[in-house]
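1. Sharing a model prediction with you, sequence too.
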Amino acid sequence: MAHRKVTIIGGATILLTLAVSLLFLNGCGSSSTLPPTPTPWPTPIVVQQSTYTVTRGSVTDYIILDGRASPVYWDPLYFKVDGKLSVLNVSEGQFVRKDDILAELDTKVLSDQLAQARLTLEQAQNQAQQQQASSKYALERARLTLRMQELTLEKMRRAAGQGPTPQLTQAQAELERARVNLQRAQEAYDAVASRPNVAALPQSAALQTATIDYKLAEARYMQALSDMDSQLAMQELQVQLARLTVQELEEKANAAGGSDVNKAQIQVDALERQIEDRRLRAPYDGQVVAIGINLQGLTKAFAARPKVGDNIAAYAALVVIAKPEPLEITVDSSQKRVSELYVGQPVTITHSAWARPFSAEITALPVAMSDSGNQMAGGQAVHIALPRSAPPMANGDPVKVTIEAETHRDTLFLHPAAVRRFAGRTFVVVQEGDKQRRIDVKAGLENSEQVEILSGLNEGDVVVGP
């Protein structure tokens, strides 16, 4: 109306100017005065208001939510230790192979320690090889010496023409038992020799007793030899000593350098594990779908983009990797009316690039809405399984999810434009002759095309739009 008023005033001004000009010209050409021509006013334009008729039919309440295509199988990846980020090798959307290193924490100190530990291991292995070679040759010489002593003893016995006496045989057996007992006692003592209180241990007393028994047995044996050729007795002792030497060298050869090598290898393995704990590897072939500090689920939400030098907490998700297929539709649980959904509820999925929508079904609800509460971490979304007939889509594709929440049949409804709301009041305007009257109504279900009228109007009533 204001615009129309400005137009009328502008036209009257022009007409008035023309009238004055004509009067001035007439005054100049003639002395007679003509009456002024009246200025015509424009006919006001009557704005036609839209009208709507109360109709009977079905009204459906639709829940319309935003969703997106998401991977069914995904995993949050995290470091097991705290540290500073030194390398980030991937970006969102990148495809990776199994065991690819996605990110690394600072390992400079550990790498230096590992290099030193590997050098120590190499030195221990070289020393062990040298000891084994030396022990091998010494053992072989001892075995040859033993064989030579045994041959000499056999030759001397044949020369003597008879075997040892019963007394000598008994003394020899006792000496052998004493030697075996002494050997066992010595081995038991060697096993605990590194302990600080070794003198108080029973192994120490047992070694002393075995030593004394061996000395006594040796004395008795020597006494028994008094009746035999001293050279034959000495040769038997030489054989026994040669045997002891072979046994000692065999034991040393088995343990040559092994302890030092094992210790060095353990140190290397421990440092390698610590470095590996500071590497984030892909558990399978997949796609990086999110990167951020302390990620929650598949989306970054408020997670900050990590930078080299940032402190990364242990067990805080840094990268989310997913298998490209299969996909599902997920709906963020923060949207309105999500609490009204239930598992098994049918839905309709639409996309701007698809010619037709398709039907699907809700398969899982957010953790907060789950009865069992045992869904996987990060399950703060509604999950909708895709049927085989679904059109092709990619991870992250946006979709609209429509759910028929409730339908009332054989009910009255109006177009939403006919229903007015102000200050908590819901009403319509009806035309009665040349007058309009406001009528309060009670609304029920609503959608983009319908508002259910529960009371206040009758079928066929005509309502004036705004």
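-> Sure thing, it's come through.

2. Please count neighbours and contacts with C-alpha atoms only from this point.
-> Fine.

3. so after the helix or strand containing residue 172, what's the next helix or strand?
-> Assigned by DSSP states H and E, residue 172 falls within helix 166-192. Sequence-wise, the next helix or strand downstream of helix 166-192 (DSSP H and E) is helix 202-224.

4. Residue 350 is in contact with residue 358, isn't it?
-> Yes. Taking contacts as Cα atoms under 8 Å, residue 350 lies within contact range of residue 358: 6.9 Å.

5. circling back: tell me what the helix holding residue 172 is packed against?
-> helix 202-224 (3 or more Cα pairs under 8 Å, 6 or more residues apart in numbering; DSSP states H and E).

6. Any buried residues in the next helix-or-strand element following the helix it packs on, and which?
-> Once the chain leaves helix 202-224, the next helix or strand it forms, by DSSP H and E, is helix 230-255. Residues of helix 230-255 classed as buried by neighbour count (16 or more other Cα atoms under 10 Å): 232-233, 235-236, 238-240, 242-246, 249-250, 252-253.

7. Second structure for comparison follows:
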Amino acid sequence: MKTKPSQQQTKNLPSVHSLAAYYLLFLLLLVACGSGETVVTNPTPTPLPTPIIPEKPTYTVQRGTVVNTLEFTGRASPMVEQNLFFKSDGFVDQVFMQRGDRVRAGDVLAQLEITDLENQMALAQVTLETAETKLSQAEQAQQDALAEATINREKIRLELQQVHTHSDSATLISAQIELENAQQHVVNSEYELQKSLDRDWEPED
């Protein structure tokens, strides 16, 4: 059961307007105190970032081939180089090799125009055949002369034998002289034949 406050108790309680006035006065006092003194505040420290730990990769160990590849640029050059040239002047007619082809010693790389050389070779061949023919004819002539001298020597030898039997001393002396001449002719023919065989061939101009 509630009882109503008495009139005397109601007078002793502060009113709403009085409470508001006290609150306003309290705020004014706080403002007055704050304007007279500088309030020093410490700066807020910057927080350090938390380090991020990277994740380490995980590898599976197994047997295999380790390949180390190197890429670079360069120029390949031969260890030994040879300067090639033709022994005679002329114009290049054909080239049988290209740059980068593999060659060996003795391979024909290029060829000059050989029309003039072919003509000279043909002329030299004709000259050689002519000289060989003349040499053969000369050798045959020497052999014929040697054979004829040998026959004459034998003929004179027979005549000399007949002279010993039927002729006088003068005829004998004459026959001996003819025999000596025939023998010398045979010797000369043999010498000329051997000299023609030993002579080096020289083409005629």
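-> Cool, the structure landed. This one's a predicted model, so the numbers in the text were calculated from it and none came from an experiment.

8. Superposing both, give me the TM-score.
-> Laid over one another, the chains give 0.53 as their TM-score (TM-score structural alignment, normalised by the length of structure 2), with 133 aligned residues with a Cα RMSD of 3.1 Å.

9. Tell me which other helices or strands the helix or strand hosting residue 265 of structure 1 touches.
-> Remark: residue 265 of structure 1 resides in helix 258-277, with elements defined by DSSP H and E. Under the contact criterion of 3+ Cα pairs under 8 Å, 6+ apart, helix 258-277 of structure 1 touches helix 108-160.

10. Compute the inter-axis angle for the helix it packs on and helix 230-255.
-> 160 degrees (axes from the mean of the first three to the mean of the last three Cα atoms, to 10 degrees).

11. what's helix 108-160 of structure 1 packed up against?
-> Judged by 3+ Cα pairs under 8 Å, 6+ apart, the packing partners of helix 108-160 of structure 1 are helix 230-255, helix 258-277.

12. would a markdown table of the ones you listed with distance to residue 287 of structure 1 be doable?
-> Output for those, formatted as a markdown table (distance: least, Cα to Cα, whole Å):
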| stretch | distance to residue 287 of structure 1 |
| --- | --- |
| helix 230-255 | 51 |
| helix 258-277 | 22 |
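
13. Residue 119 of structure 2: neighbouring residues, count only.
-> Neighbours of residue 119 of structure 2 under the rule other Cα atoms under 10 Å: 11.

14. what does residue 146 of structure 1 give?
-> If you count neighbours by other Cα under 10 Å, residue 146 of structure 1 ends up with 21.

15. Tell me which of the helices and strands packed on helix 108-160 of structure 1 lies nearest to residue 76 of structure 1.
-> With Cα to Cα, the closest approach to residue 76 of structure 1 among those belongs to helix 258-277: 15.6 Å.

16. just to revisit the earlier point, could you check the helices and strands packed on helix 108-160 of structure 1 and tell me which one is nearest residue 51 of structure 1?
-> That would be helix 258-277 among these, by Cα to Cα, at 72.4 Å.

17. and the angle from the closest one to helix 108-160?
-> If you take the same axes, to 10 degrees, helix 258-277 of structure 1 sits at 160 degrees to helix 108-160.

18. Contacts for helix 258-277 of structure 1, please.
-> 79-81, 107, 110-111, 113-114, 117-118, 120-121, 124-125, 128 (Cα atoms under 8 Å, 6 or more residues apart in numbering).

19. which one of those residues has the most neighbours?
-> For the contacts of helix 258-277 of structure 1, the largest neighbour count, defined by other Cα under 10 Å, is 23 neighbours, found at residue 79.

20. That residue matches what in structure 2?
-> Residue 79 of structure 1 maps onto residue 86 in structure 2, with residues paired by TM-score structural alignment.

21. got it, and residue 180 of structure 1?
-> Residue 180 of structure 1 maps onto nothing in structure 2, by TM-score structural alignment.

22. Count the neighbours of residue 180 of structure 1 for me.
-> By other Cα under 10 Å, neighbour count at residue 180 of structure 1 equals 14.

23. And residue 105 of structure 1, what's its match in structure 2?
-> Under the alignment (TM-score structural alignment), residue 105 of structure 1 pairs with residue 112 of structure 2.
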